[in-house]
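Student: The sequence and its predicted three-dimensional model are supplied below.
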Amino acid sequence: MSEAEIVTIRCLQDNYAYLLHANGRTALFDAPEAAPILAALAERGWTLDQILLTHHHDDHIQAVPELVAATGAKVTGARADAHRLPPLDVAVAPGETTDAAGLSASVIDVSGHTVGHIAFHLPDARAAFTGDSLMAIGCGRIFEGDAAMMWNSLQRLDALPAETLICSGHDYCAGNSAFALSVDPENEDLLERMRTTAAGPRPCAPATLAEERLTNPFLRADVLGPSLGTDDPAHAFATLRAMKDRF
């Protein structure tokens, strides 16, 4: 097995896509925009073999037809969401494993932002591709699920090893950091992360799960709950998510 290389690609205004290269093969996680993805492949001399999709929103799938036409890549996505994804060559369900550039990828249910949203955890790459579920210093807005569903999804991701790199779908770092600071103002780890990323050139995503646990208010619901008037982390999470929606 070759060492896995992960390349973060900025697409559209604030989307991220990720190339994973290992074993002489290349997989793409989410497909927001073809041009920067094709440019990143050409720059490295890589051929795209697979596209793995986390959920059905256009800003994560709209480049699939162009990329498939250009590369012949095979498409993997959630079986339950197949009716609103591009045509799938490989349909997967939570609890199953699939292949990504020759590495084993566990499929995790992270419903909440959408129902049927999945994440891919690749232990050998020490990475999880989480789309719009767990994000840098935040989590996705809840459109189709509910707060309990999203909380359970975040708990599944929080159970991964601390060194796991959380590769999420957007750069919402400025807004997420501002909200986090508003509810967790004395968090020195958060303040240091904000100082480090503001100085550049390192973006705040991706980051390890260990770093998210220290700085992400939605993973700190148990710590922040008493200040919100509750000792129930799930209730604290729901309160935090509602506060972020109004922030």
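Tutor: Nice, I can see it. Residues are numbered from 1 along each chain as shown.

Student: alpha carbons only for contacts and neighbour counts from here, please
Tutor: Fine.

Student: how deep is Glu188 tucked in, by neighbour count?
Tutor: Neighbours of Glu188 under the rule other Cα atoms under 10 Å: 12.

Student: and it, what does it touch?
Tutor: If you count contacts by Cα atoms under 8 Å, 6 or more residues apart in numbering, Glu188 has none.

Student: Check the gap between it and Val7 for me.
Tutor: Applying Cα to Cα, to the nearest Å, the value for Glu188 to Val7 is 29 Å.

Student: what does Asp99 give?
Tutor: From Asp99 to Val7 the distance is 18 Å (Cα to Cα).

Student: Do a quick rundown of the helices in the chain.
Tutor: 34-44, 58-61, 64-71, 147-158, 173-183, 188-199, 209-215, 221-224, 233-246 (DSSP state H).

Student: got a markdown table for these, with distance to Ile108 too?
Tutor: Listed next are the helices of the chain as a markdown table, based on distance: least, Cα to Cα, whole Å:
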| stretch | distance to Ile108 |
| --- | --- |
| helix 34-44 | 25 |
| helix 58-61 | 17 |
| helix 64-71 | 22 |
| helix 147-158 | 8 |
| helix 173-183 | 24 |
| helix 188-199 | 27 |
| helix 209-215 | 16 |
| helix 221-224 | 21 |
| helix 233-246 | 20 |
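
Student: take a look at this one as well, against the first:
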Amino acid sequence: MTYLDDLFSLTGRTAVVTGGSSGIGRGIATALARAGAAVVLVARGRDALDTTASELRAAGCRCEAVVGDLSTRSGVRAAAEAATEPFGEPDVVVSSAGVNLRPPMAEIGEDVWDTTMAVNLEAPFWLGQRFGPAMAARGHGRLIHVSSQQAHRAFVTSGAYGVSKGGLESLARSQAEAWSAHGVTANTLVPGFVLTPLNERLQEDPGRVAALADRTLVGRNSVPDDLAGAAVFLASPASGYVTGQSIHVDGGFSVH
């Protein structure tokens, strides 16, 4: 197992996962923690954070939780500083927190646009600005963003959400350009349609859910655990030569 440990173990590393109390973020946080990382969960709701953190600790993982509002710059700054308190500066930052506000294009107002961009795009940018240079100075780091199929194609009312995710993938490339020569990789995970609370509105239409499953090559929609292996890979030493990439973990959705 030494060879695999050298490639994939996160023992001794610290990870911050936004949106880590539910959905994809929770799945990724669980995977990183079980791979050995000390994990700090960041999300808005204290109850869900405490539940997730308690479950990870019960499984023998090191985990702490930080309540943070990523919809404002001051909130991002406060959450970032609080996230360093339990275990120190992070080696891995996963931006999974997101909002899914998708009214018809003609009905998008300033509030929907501003909130979507603030949480889905600006927060990952400011977290990168806070942690990326320090990672580069230490010679190691991993920035991982959770994107969406809407970054690449328009369906089910992509709206401002799709725009924010397209920007997020561009952000990863810019971060990769800035810091990869100093040991810091930046990549995005692109899931398919994942059955999470964020997609509850779409799941109210069984026909649409079935149609999305039919667009995959494996014949089903995704669950958060499907992202675990790819997340550990991108956080681990094994991905040191992978940067600026959008990695589709979507059951073949994007090629069907």
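Tutor: Yep, that arrived. Quick caveat, the model's predicted, so the values are computed rather than measured.

Student: Fetch the TM-score of the aligned pair.
Tutor: The TM-score (TM-score structural alignment, normalised by the length of structure 1) is 0.40; 170 aligned residues with a Cα RMSD of 5.9 Å.

Student: re earlier: looking at the helices of structure 1, spot the one closest to Val107 of structure 1.
Tutor: Val107 of structure 1 lies closest, by Cα to Cα, to one member of these: helix 147-158, at 11.1 Å.

Student: Could you check the angle that closest one makes with helix 233-246?
Tutor: Helix 147-158 of structure 1 runs at 110 degrees relative to helix 233-246, counting by axes from the mean of the first three to the mean of the last three Cα atoms, to 10 degrees.

Student: tell me what helix 147-158 of structure 1 is packed against?
Tutor: Judged by 3 or more Cα pairs under 8 Å, 6 or more residues apart in numbering; DSSP states H and E, the packing partners of helix 147-158 of structure 1 are helix 233-246.

Student: show me where the stretch 51-200 of structure 2 has strands.
Tutor: 63-67, 92-95, 141-146, 184-191 (DSSP state E, counting those that start in this stretch).

Student: how about those in JSON lines, adding mean neighbour count?
Tutor: Shown next, in JSON lines, are the strands of the stretch 51-200 of structure 2 (neighbours: other Cα atoms under 10 Å):
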{"stretch": "strand 63-67", "mean neighbour count": "23"}
{"stretch": "strand 92-95", "mean neighbour count": "27"}
{"stretch": "strand 141-146", "mean neighbour count": "28"}
{"stretch": "strand 184-191", "mean neighbour count": "27"}
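
Student: how about the ones you listed, which one is nearest Ser174 of structure 2?
Tutor: Nearest to Ser174 of structure 2, of all the strands of the stretch 51-200 of structure 2, is strand 184-191, at 8.5 Å by Cα to Cα.

Student: helices and strands around the helix or strand following that closest one, which ones?
Tutor: Heading C-terminal from strand 184-191 of structure 2, the first helix or strand you meet, by DSSP states H and E, is helix 200-203. Where contact means 3+ Cα pairs under 8 Å, 6+ apart, helix 200-203 of structure 2 is packed against helix 206-214.

Student: Could you list the buried residues of the helix it packs on?
Tutor: For helix 206-214 of structure 2, the neighbour count (16 or more other Cα atoms under 10 Å) marks 209, 212-213 as buried.

Student: Can you tell me which of the residues you listed is nearest Leu4 of structure 2?
Tutor: Using Cα to Cα, Ala213 comes nearest to Leu4 of structure 2 of the buried residues of helix 206-214 of structure 2, at 33.2 Å.

Student: where along structure 2 do the helices fall?
Tutor: Secondary structure of structure 2, counting by DSSP H: helices at 2-8, 23-34, 46-58, 73-83, 110-117, 123-138, 159-179, 200-203, 206-214, 228-235.

Student: Which among the helices of structure 1 is found nearest to Ala27 of structure 1?
Tutor: The nearest among the helices of structure 1, by Cα to Cα, is helix 34-44 at 10.5 Å.

Student: can you give me the angle that closest one makes with helix 64-71?
Tutor: Going by the same axes, to 10 degrees, helix 34-44 of structure 1 is angled at 30 degrees with respect to helix 64-71.

Student: Tell me the buried residues in helix 34-44 of structure 1?
Tutor: Applying 16+ other Cα under 10 Å to helix 34-44 of structure 1 flags 34, 37-38, 41 as buried.
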